[in-house]
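**Q** what's the 3D shape of this:
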Amino acid sequence: MFERIAELAIRRSRLVLIVAAVVVVLMGALGAGAFGKLLGGGFDDPSSQSSRAREVIDDKFGGETNLVLLVRAPEGRIDAPAAKRSGQALVSDLKGERDLANVVSYWDTDNPDLRSKDGREAIVLARVKGKDAELQENAKAVIDDYAGTYEDTLTVKAGGSAGVSNEMGPQTTEDLILAESIAVPLILLLLLVVFGTVVSALLPLAIALVAIVGVFAQLFVVGSVTDVSIFAINLTTALGLGLGVDYALLMISRFREQLASGASVDDAVRTTMSTAGRTVAFSAATVAAALAALMVFPQYFLRSFGYSGVGVVVIAALATLFVMPALLNVLGHRVNSGRMPWSKPGRRSASGVPLWGRLARTVMRRPALTALPVLAVLLLAASPLLGITFGTPDERVLPENAESRQVSTALRENFKGNDAAALHVVIDKAVDKAPLESYAAELSGLEGVVRVEASTGVYADGQSKASGPGNPALGRPATQQLNVVSDLTPKSDDAKNLVEEVRTAAPPSGTNPLVSGVDAELVDSNDSIAGKLPLAIGLIAVSTFILLFLFTGSIVQPLRALVLNLISLGATIGVMTWIFQDGNLSGLLGFTAQPMETSMTVLMFCVAFGLSMDYEVFVTSRIKELHEQGEDNESAVTNGLGHTGRIVSAAAVLLAVSFFAFGTAKISFLQLFGLGSGLAILIDAIAVRGVLVPAAMRLLGRSAWYAPAFLKKFHGRFGLSEGGPAPVEPEAAPKVVSQTGA
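**A** Prediction:
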């Protein structure tokens, strides 16, 4: 197959490039509408109890409260005549909005719990109608109309889930633009350093551009048929940029190496495709396999990255395999045009052995002595995992000056109970008044509960409150809703325990209540992900094992790769826990410490695992090639890392830059993902590939390539292997010419 692609690139290179240009233009036109197809949220399991309760509330009660308006009297109290008149007018206007339902306020209920402790603020609760994109549009319209100053008497701020989503979308776009404006120039500068010529440095960015444009087109298509998270834009763009550069870097390095050895342009293209091209295809398969495991989760936030992640890997690989050889064939020796001043021909290390080869040789002489300190550091970095806790995103992922976050803070600090974080209990069956009152009173007596609101009254401390009238809107002939309002910190351990206590409380006879609310969603989300995680990890492990066996013919190499990857990923997630959960560096990075976001941690694991396997293939392919040529294990590892070490380290730095750029994001879990993925890449490329792989190969010896006889026979028939002749070392090549070609 790779030979045929090479011949196509050689004979029809200009036609290939014209077709590619047309495809990119079409993808760009299609991808322009991607943002309009993407949604916020997606962190909940649709089949969970909280989701089912929310469906009942949507159907029978017009939906849960998702918009909280914090109304403040800048001067005086909220009960002052002028403020009261403006407040009543505000509520009247809100009730007239066709996109709002269930508008409840302090002014039309006289409920003191909807007024702040100092009397200067009050809240208005409402439900924005619609689902997904329609809900987002409606929320934006209402917030734009009412947030700010009302009648020169009141100030209004928007919060609740609708308010958070309204601010998160634009912030995501800003973060993406800033990250790419940082990453692209830095990557270009680093490519100039690596290659030393302008033309060679620009080629990887061309492939990255194809990958990014393809990502937007793919997201538009996928978003048209299923729910896709808006955060897929940020994270798959970083992945597309990084992989496009990585794969192109590998191809260009091998091509230049062949030219420097005296090969013709046509032969250089053929050898590049049969070696580096094969490695790119196989590397893409390992990354795609890891990302495909995200599709087993019911949350569309994670599934989005399964769809889009596999897509961007395929697009980057196809662009590299078809567009890059055509470009190289057209350019020929001009690939080295535009030489930079620091590019000096003919310079090599004094020993004649590249740095990474010397490092591998040193490690293999004393494998235990060199590997144990590295393992100790990685295990120390992983130690914060012993205290890791998990949560779901809320307003705290936004910067402190975000309006929705300020609303949430005010509700938590200035009001008795947090209505925005209330638990909603739904009984989808007719219930008599007496048992309903008894049940509500029992719930109100649970620790941390401030009050329970029901159609029959308001309850606190295990009994009915005479001053709290019931809310008739919470009762239907065959359905009842109870709102359990607590003063517990949302998503804390106490709040999660309250969810369990409410769910296990004895309900009215013959009923089976459902519980929703932010804390119930957190409990259900964590349970859902934990339930699917073994399957996802199993799929990743099995697919990786099979692919690496087909590539190496050994059953030991896949096991070695899996163990080392898990160690490096444990260290990465441990460091991220130390930073984002424990709050270290929060002042520098500008985030609020909170439990590790469950979905993002799983996503980071899958992405980092796939990228680690990317470099595993880069390195193992050349080691295997040399081993098959007759070199002993130690020599094959030393020379293999000598060939590939520089390209792996350069590729890792370039890919890490595309992720590290998201450290500038204002949304904290984007920071978590960007910094964590970038760190995982560097740990893998330096500590694992540079030290642990040669140490493990030395300790394993000849058994590193072991496979039972029947599997050897199977591999001989169906296995994947490098093709083409081994490259000749360039004697007079510029220093910056990569001596690789995995």
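**Q** Every contact and neighbour count from this point should use C-alpha atoms.
**A** Noted.
**Q** does residue 422 really touch residue 483, like I thought?
**A** Yes. Under the criterion of C-alpha atoms under 8 Å, residue 422 makes contact with residue 483 at 6.1 Å.
**Q** Count the neighbours of residue 262 for me.
**A** Residues near residue 262, counting by other C-alpha atoms under 10 Å, number 12.
**Q** Tell me the gap between stretch 718-734 and the middle of its chain.
**A** 36 Å (C-alpha atoms, centre = their mean, to the nearest Å).
**Q** Now do that stretch: everything it contacts.
**A** Here stretch 718-734 makes contact (C-alpha atoms under 8 Å, 6 or more residues apart in numbering) with 257-258, 260-261, 271, 274-275, 278-279, 343-347, 549-553, 621, 625, 739.
**Q** Which of the residues you listed fall in helices?
**A** The helices, defined by DSSP state H, take in 257, 258, 260, 271, 278, 279, 549, 550, 551, 552, 621, 625 from the contacts of stretch 718-734.
**Q** Around the fourth one, how many other residues sit close by?
**A** Going back to what we said before, that points to residue 271. Neighbour count of residue 271, defined by other C-alpha under 10 Å: 25.
**Q** In which helix or strand does the closest residue to it other than its chain neighbours reside?
**A** Closest residue in space to residue 271, ignoring its immediate chain neighbours: residue 724 at 5.6 Å, by C-alpha to C-alpha, 6 or more residues apart in numbering. Using DSSP states H and E, residue 724 is not contained in any helix or strand.
**Q** if I look at residue 724, how far off is residue 671?
**A** Between residue 724 and residue 671 the computed distance is 43 Å (C-alpha to C-alpha, to the nearest Å).
**Q** To compare with the earlier structure, here is another sequence to fold:
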Amino acid sequence: MAGLLYRLGRFAARRRWLVVIAWVLVLALGGGGYALFGGAISTAISIPGTATTRVTDELAREFPSASGGSGSIVFQRTGAGAFDGDQKAEIASFLRRVGDLDGVRRAVDPFTSQQRIDDQRSTLSDGRQQLADGAKKLDDGQQQLDAGQKQLDAGQKQLDQQEAQAKAAGQLAAAQPQLDAAQAQLDAQQKTIDAQQRKITDGRKTLDTNRTELELGQRLLTLSKDIRFVSTDGSTALATVAFTKPTTEVAQTLKTRIAADAERADIPGVRVLISNEIAQGIPSVVGPGEVVGLLVAAVVLVLVLGTVIGAVLPLVSALLGVGVAILGALSFSGVVEFVSVTPVLAVMLGLAVGIDYSLFIINRHRRQLKQGVGLHESIGLADGTSGNAVVFAGTTVIVALLALNITGIPFLGLMGTVGGVAVAVAILVAITLIPALLSFVGMRVLRRAERAALGALGAPGAVREPTRPMPAWRAVVTLVAGVAVLAVIALPAMHMRLGLPVGSSEAEDSTQYKAYTVTGERFGEGQNGPLLVVADLPERATGTALLQQEVAIGERIAAQDHVAAVAPIGSSKDDRVLAFQVVPTGGPSSESTEQLVHDLRDLSPVQTDRGSVGLGVAGNASANIDISEKLGAVLPLYVGVVVGLSILILILVFRSFLVPITATIGFVLSLLATFGGLTAIYQFGWLHQVFGVHDPAPILSFLPIIEVGILFGLAMDYQLFLVSGMREAYAHGVPAKLAVQHGVHAGRAVVTAAAIIMTSVFSGFVFSDSSTIRPIGFGLAFGVLVDAFIVRMLLIPAVMRLLGDAAWWFPKWLDRLLPDVDVEGAKLERAHPPRGHDGAAAHAAAGAVDAPSDDPHRDRAAHRA
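**A** Next up is the predicted model:
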């Protein structure tokens, strides 16, 4: 690989115009592909197969009118008092326009909804009075009927006595016609009384049915008594926009249209605010923070490389690489659904590794030029040595990112794939475009004083190498103190909770934050994330039986902890599925709401008089909880895969068992510390004023997995550039404990610069407008700082010093079996020693160091001699 890259570097240097034009064409092709085939980017995150998804799919089949997602629009008076008639009319007109949009099922007028609820309460009150009046009329009728029946019974008794007297007197035949006429009259009166009795009996049955329904209605109304659509003071109204599709599938163009209409809504004296489900837009890729981050990176590059033109090259190449990667990836957004954070993450990675990888090659090239190596030869050697290390280090990042696909979560796998593409493009740009640009720049990559020194006679001054290893006591103190510091930083991670951003996480001046806070203040926190509970009945129920089922299930739901209100939505066409809106006491990201979702699912099946009823939970809050738990569940698997990869790759590179183990333990420590920092700032709210965390919330659910993948790759980068120097010195005969100092001395400058640059780039996203991007930027920036400056530059050297020769123990039979990856391109360097006006002298000064044998022990004996 080193030889191939050497030839590639020399080719790019000689054919510099061809390489530059080729990359410009690739960029143009990416832009053309995006213009022709690019599609919309989604702001919603979804995972197929979750409990919420299954319930949503069932609703789409059985109860379509309740299956779509929803968002809220808050209307608030800017002055004192309640809405007036004109304002209500204009709000209703605005909502009708929203309801007419394609993809919107309905936009509910809050004043109509509130009036309906008030009317229901009034109707129930009137119904009780009507039932009381009806019962009194039935009682009065029954009394009259009983009196008539009593008179009729007395008349029948008198007639029977007359008949008996006539019979005793022998005059029955003469009196019979008169007696029959009287009996017929009594029978007719009895029929009338019987008919009236049946009417009263039926009336009582109807009254009992009505009373039962009224009582059931009252119980349902009691369950939902705390649900309001207009605040009690009449100054705030909450409208619901129901979509035809689930929230995660609603087109971004529709959300943008509603948001734009709300912004343009000119209703005098009324402020229009939209919820996060509607207002969440595509995060900005470039903002003031990102520009500041790039400026800091530029300053570091100038300090390290010594020239402005040298500092510009990594920035130009990184920006071009990011452009190619992003435009190329987004060309497929018309056929593959992209989550909005995916391209932003790719930009972060592309910029950071693009600058760093270019820096490694340019720094090597500068050092070789100062040794007297010819321009094109130096470019080729830099590409074959540092470029080879860049390819290997970048490959570890790509592998870690592509491994995100094993989680089985589509959006996460795509995120890793696009990030891997950005890193791959950064590698290709570094090993092709950088050599071409270095050819254009020529010797100007050196400072004027450095160029002048090349003309002086004699070899450049020898580089001072460490002559004594780190004291053992210092290694022990460094190790103990470093681990203790990381452990303390990691402590908050024990309480880390995962979630997705809600309105409270957005900027305080954003419409979604204002909508969230106003809703919580006026209608209760739970109205920001109501749950949808679906009940599957064992058999069809109608009329009173349906009401009884609604009440029985609703009351069981309301009996759970953390439930503020329960409102029945209705039943499916076949009366087999019931839906309820459940308003929690807490917000959508609160622990109480999370617990409520689990309690409701554990409640299923509910036993009623008509059998077992299965319950399912859906809604935006439930979907967020399911996604977070799914991501949390796959995290151990992914960490296991990454740790396994870490050990195997490092065994291959360093020909050691203990070096990979210590490197992996160091990675785990830096990862836990990063999780602790994230939890402390974004979940606990520590240093909230510095980082703009006005409302602490759970950690972004997919962030831990992203952190694992990216920090693993970057940690291996720093491990490679530091420990490979130790191994090289050890292989050249330097004692193991002293070789540690040699490796640190050789790699600390470039690793420090690379870490500062990467931290600067990532830190630029910490102050993004997007609540999703901010913690990602902080996590990556903090993770790089911790891993580079505490783990790689302090703990690893201390451990290596204490291990001594044992760090490099490796079975000879296994060493023969494994391929020699030659990451640093040492063989290429020995085959192309420095040649120039002072190259021979430099080579002679290097002596045996440039030609290690296959026996490190013999080399160390020669070194001591």
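**Q** now the residue nearest to residue 271 of the first structure: how far from residue 322 of the first structure?
**A** Residue 724 of the first structure is 18 Å from residue 322 of the first structure, by C-alpha to C-alpha.
**Q** Could you tell me where stretch 390-409 of the first structure falls in the second structure?
**A** Residues 498-517 of the second structure are where stretch 390-409 of the first structure lands when matched by TM-score structural alignment.
**Q** element containing whatever residue of the second structure lines up with residue 181 of the first structure, please.
**A** With the correspondence set by TM-score structural alignment, residue 181 of the first structure lines up against residue 291 in the second structure. Using DSSP H and E, residue 291 of the second structure falls within helix 288-305.
**Q** mean per-residue distance, the helix or strand following that helix to the first structure?
**A** Later in the chain than helix 288-305 of the second structure, the nearest helix or strand by DSSP H and E is helix 308-330. With mean C-alpha distance after the TM-score superposition for the first structure, helix 308-330 of the second structure departs from the first structure by a mean of 1.8 Å once superposed.
**Q** Quick check: next helix or strand after helix 308-330 of the second structure?
**A** From helix 308-330 of the second structure, the next helix or strand downstream (DSSP H and E) is strand 338-339.
**Q** what residues are up against residue 16 of the first structure?
**A** 9, 322, 323, 326 are the contacts of residue 16 of the first structure under C-alpha under 8 Å, 6+ apart.
**Q** Identify the residue of the second structure aligned to it.
**A** Aligned partner of residue 16 of the first structure by TM-score structural alignment: residue 19.
**Q** Which of the three states applies to its match?
**A** Following DSSP: H, G, I helix; E, B strand; the rest coil, we place residue 19 of the second structure in the helix state.
**Q** ok so residue 480 of the first structure is a strand residue?
**A** Yes. Applying three-state DSSP, one finds residue 480 of the first structure inside a strand.
**Q** Could you identify the residue of the second structure that aligns with it?
**A** That one, residue 480 of the first structure, aligns with residue 578 by TM-score structural alignment.
**Q** Find the residue closest to its match in space, skipping its chain neighbours.
**A** residue 571 is the one closest to residue 578 of the second structure (C-alpha to C-alpha, 6+ apart), at 4.5 Å.
**Q** I'd say the one you found and residue 549 touch.
**A** No. Under the criterion of C-alpha under 8 Å, residue 571 of the second structure makes no contact with residue 549, lying 10.9 Å away.
**Q** Tell me which residues touch residue 223 of the first structure, please.
**A** Shown in contact with residue 223 of the first structure (C-alpha under 8 Å, 6+ apart): 34, 37, 38.
**Q** What is the aligned counterpart of it in the second structure?
**A** With TM-score structural alignment as the criterion, residue 223 of the first structure matches residue 333.
**Q** Check residue 335 of the first structure too.
**A** Per TM-score structural alignment, residue 335 of the first structure is aligned with residue 445.
**Q** any idea how far residue 125 of the first structure is from the residue of the first structure most remote from its centre?
**A** Computed with C-alpha atoms, centre = their mean, the maximum C-alpha offset from the centroid of the first structure is found at residue 81, amounting to 50.4 Å. Distance, residue 81 of the first structure to residue 125 of the first structure, by C-alpha to C-alpha: 22 Å.
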